[in-house]
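Novice: sequence first, then the predicted structure, then my questions.
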Amino acid sequence: MISRRTILGSIGSMALGGSFGGCAAAAQALDGSDDFVSRYDVDRSITNFDAAYYGAMTRGVMAAYRANGDWVNRNNALFLRSALPGPTRDERLQRSVEAVAGLIGAEVGEVALCGGGTEALYGLIVNYRPLEPGDAIIMADIDYDEMQHAMAYLEASRGATLVRIVIPEPSTAANILAAYEKALSDTPRARLLLLTHISNRNGLILPVREIAAMAKARGVDVILDSAQAVGQIPVDVDALGVDFMGFSLHKWVAAPLGTGGIYIRQGRQQDIAPWLGNHIHPDTDIRARMPTGTVDFAARLTIPDAIAEYREIGPDRKLQRLLAHRNRWVEGAREIRGVEIVQPEEPGRYAAIGAFRLPGQKSWEDAQRVQRVFIDKHRILVVAKRGLASGPVVRVTPALFNTAEELDRLVTAIHAERGMFG
């Protein structure tokens, strides 16, 4: 059994709350890029800067997924009903659970597989038991849309008071901590706080450990959305001090689509009700907190292969590559008059995800127009995002498979469209 304190290769050497390396280290990460690029078989007719949506599988993981799909199809119900000699269906899946638990520093019984971060977080938020009518729940503008919907559902269905806060810009650690300190101090009946580890809107990395400690001191539970964090930066549930977390594996771990995990710390499972009264598994089993319908078992069987390649690449090396990509386009775009980089600059507050606004870009319609023009005219995929209090942005999320030439093409396109709005 993999324990919470298993050392996960080089990931343990990286500070969870601090800088992820200097510019020199990041610049060096672009060296040997063929080693990264050759791992992928992706369509390059459009340059893809949307890794925050789906981190494509490598050739090796894709081959494992195909092989697992063939095996599941060949054995069909014999596998599903555990009629084959040898390990049962659940025993085969346990290898994936152990790999995921090791990835985040959890005990095996604290983790269950699911369809992704959104599914896991819905299960945690809407089934959070300790909430009483009149209790307050807190969320921020950087939180993911669907998780905001889940928090609003608690307000509508459970009589909670929903408190919305705005993360200040510039988003320094001091400013962020002050915003959460004020929200918690001003909300004496606060019971639940939704935290987003890395915002899908602008890539802001919250100082989770400090905020979680601040909340715990006031008796407030934290549900952590780590959908964009697991596989992009080091994630260790003990170091973070959180009891509840949902995350994806098909983004930065690059497992097959529709894979993710839910984490509930030992001793806290009864604070999350079973999914819609699910009694397929006992109430003491974390799997009762997730849907139990028929899933893509081949995808789940492939999770250990994806985690093994993630470790083989090296978490530190991977992150430095992503930071080098981010720095290359951000530094180029910053030189273009009027372009706004909507991303924190404090070390440790960002990784791969970033965002920009063109001069004069203000509305959601403007951001959507930028996305369309970049695809149609420049054959580059960037993504319009709304939700930040400061206004809509255009998100850029490089992947490991992107090249320096593609990043330079992005900067050229931003320069070409700087006058789009007059």
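Specialist: Sure, I can see it. Numbers count the residues shown, from 1 in each chain.

Novice: can we go C-alpha only for contacts and neighbour counts from here?
Specialist: Fine.

Novice: how many residues are close by residue 311?
Specialist: By other C-alpha atoms under 10 Å, 20 other residues sit near residue 311.

Novice: for it, give its distance to residue 191.
Specialist: According to C-alpha to C-alpha, to the nearest Å, residue 311 and residue 191 sit 37 Å apart.

Novice: and the helices in the stretch 301-422 of the chain?
Specialist: In the stretch 301-422 of the chain, the helices defined using DSSP state H, counting those that start in this stretch lie at 315-334, 364-378, 404-416.

Novice: try the chain
Specialist: 23-28, 33-37, 59-80, 89-104, 117-126, 145-158, 173-185, 208-217, 237-240, 297-313, 315-334, 364-378, 404-416 (DSSP state H).

Novice: and the first one, what's buried?
Specialist: Just to be clear, that refers to helix 23-28. Neighbour-count burial for helix 23-28 flags 26, 27 (criterion: 16 or more other C-alpha atoms under 10 Å).

Novice: second one coming, line it up with the first:
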Amino acid sequence: MRPDIAELFELDPALTHLNHGAFGAVPRVVREAQDRARARIEGAPMRAFRDELPDAIAAAREQAAAFVEVPTDSAALVRNVSEAVAVVLESLSIGLGDDVVVSNHGYPTVSLAVQARGGSTREARFGLGASTAEIVAAFTEALTPDTRLVVIDQITSGTALVLPVREVAAAVAPVPVLVDAAHVPGALPVDVEALGVAFWAGNLHKWAFAPRSSAVLWVEAQRRGGVRPLVTSWSHGSPYPASFDLQGTVDHSAWLAIPEAVAFWHDLGGWRNVERNADVLQRGARHVATALGTVGEPSGIPSPPCMTLVPLPDGAAATPDGAEALWQQLHAAGFLAPPGSFEGRGYVRLAAQAYNDDDDYARLAETLVSLVGRA
């Protein structure tokens, strides 16, 4: 790890952190900003909730909207993308007899949220080597007369791919599209309004350095009047997105630290830091794949700048149980790098953030070879 950057975070120095995409890492100055926000609230709770929080949350929401480059009146603050998914499903009254199309690369809790409401999901299935045309066809072929919503990941979590959102949205119209953009803010430049989708939700706690429980839900103009928070509280009756601001006596401090997180992202280099991380990740992934003997295996869909998959030798982590066993072995060896299985093949998903350097991946490669051998 880079000592000069690592000291800006509070990560355990005994571990090599190669999984920033999972839960992010809150910088020290952002955690301190959140602590100050909590202290201000606890110093005078009644004044905070009655008089100060409405303006402070609105200011944080404006900063979040500006960060993802959407109009202030189009983006609400939510706790995470899972909450945003639930909000969208409720706004569409998804229930018994309704279909929602997801993909075999999608985040599993989306399907759980649909099923919890009595709906059913249909999978658009495609492999790692699929073309844009094949991905679009997979989504369109999954549609039925009962399809009420299509959910597509802009950056897939388990397989670290960038999917063609705009092309899929155009192909499935007029069915509304929800973009699970959990990994996008701070990692991938995007023109949300140009995607042609109805809903877009992204976490700020992964690549934008905000505390956990910070996310943005964007809604196209004609649907905002029907979108409401899951909890009816003091913001009830306010227009979207202010209707999401005050939901009782929850801890709003994560939202109040968003301005400091955005400032940290810019101070660290902004998109220049993203490019630097992408270079480190590409070199590191090539080094690991070469050491394992799996370099050159095909993947037709591009990876994002922040994460990528490296194939493991045949048989290694090829099942969920095998992936879990390898995860525990890697952790015991001091590495946080998640193995996973996809269609009977094992992979390790690597990420890069400013605190990582080439040596992190070189040491991981040596450890992986000792654990799973070479292809």
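Specialist: Perfect, I can see it now. Please read all numbers here as calculations on a predicted model, not as lab measurements.

Novice: related to what we said a few turns ago, what's the most buried one of the helices of structure 1?
Specialist: The highest mean neighbour count among these belongs to helix 117-126 (a mean of 24), with neighbours defined as mean count of other C-alpha atoms under 10 Å.

Novice: elements contacting that helix?
Specialist: Here helix 117-126 of structure 1 touches helix 145-158, strand 221-225, strand 244-248, strand 260-264, going by 3 or more C-alpha pairs under 8 Å, 6 or more residues apart in numbering; DSSP states H and E.

Novice: residue 346 of structure 1: which of these is closest?
Specialist: Of all those, strand 221-225 sits nearest to residue 346 of structure 1, with 21.4 Å by C-alpha to C-alpha.

Novice: so the closest one corresponds to what in structure 2?
Specialist: Taking TM-score structural alignment as the measure, structure 2 aligns residues 176-180 with strand 221-225 of structure 1.

Novice: to residue 75 of structure 1, which of the helices of the stretch 301-422 of structure 1 lies closest?
Specialist: Across the helices of the stretch 301-422 of structure 1, closest to residue 75 of structure 1 is helix 315-334 (C-alpha to C-alpha), at 35.3 Å.

Novice: the closest one maps to which residues in structure 2?
Specialist: Against structure 2, helix 315-334 of structure 1 falls on residues 270-289 (TM-score structural alignment).

Novice: who's in contact with the matching stretch?
Specialist: Residues outside stretch 270-289 of structure 2 that contact it (C-alpha atoms under 8 Å, 6 or more residues apart in numbering): 186-187, 295, 305-312, 350-354, 356-358, 361-362, 364-365.

Novice: which of these count as buried?
Specialist: When the contacts of stretch 270-289 of structure 2 are checked for burial by 16+ other C-alpha under 10 Å, the buried set is 186-187, 295, 305-312, 350-354, 356-358, 361-362, 364-365.

Novice: can you check which part of structure 2 the longest strand seen in structure 1 sits on?
Specialist: When structure 1 is scanned for its longest strand (criterion: DSSP state E), the result is strand 190-196. Using TM-score structural alignment, the residues of structure 2 aligned to strand 190-196 of structure 1 are 147-153.

Novice: what does stretch 100-107 of structure 1 give?
Specialist: Counting by TM-score structural alignment, stretch 100-107 of structure 1 pairs with residues 64-71 of structure 2.

Novice: how long is that stretch from one end to the other?
Specialist: Using C-alpha to C-alpha, the end-to-end distance of stretch 64-71 of structure 2 comes out at 10 Å.

Novice: aligned to residue 132 of structure 2, what sits in structure 1?
Specialist: Counting by TM-score structural alignment, residue 132 of structure 2 lines up with residue 173 in structure 1.

Novice: what number of residues lie near the aligned partner of residue 244 of structure 1 in structure 2?
Specialist: In structure 2, the residue matched to residue 244 of structure 1 (TM-score structural alignment) is residue 199. Around residue 199 of structure 2 sit 24 other residues, with neighbours defined as other C-alpha under 10 Å.

Novice: same thing with residue 38 of structure 1?
Specialist: Around residue 38 of structure 1 there are 11 residues (other C-alpha under 10 Å).

Novice: how about it: what's its closest non-neighbour residue?
Specialist: Of all residues not flanking residue 38 of structure 1 in the chain, residue 401 sits nearest, at 7.9 Å (C-alpha to C-alpha, 6 or more residues apart in numbering).

Novice: got the contact list for residue 26 of structure 2?
Specialist: 9, 10, 205, 209, 210, 211.
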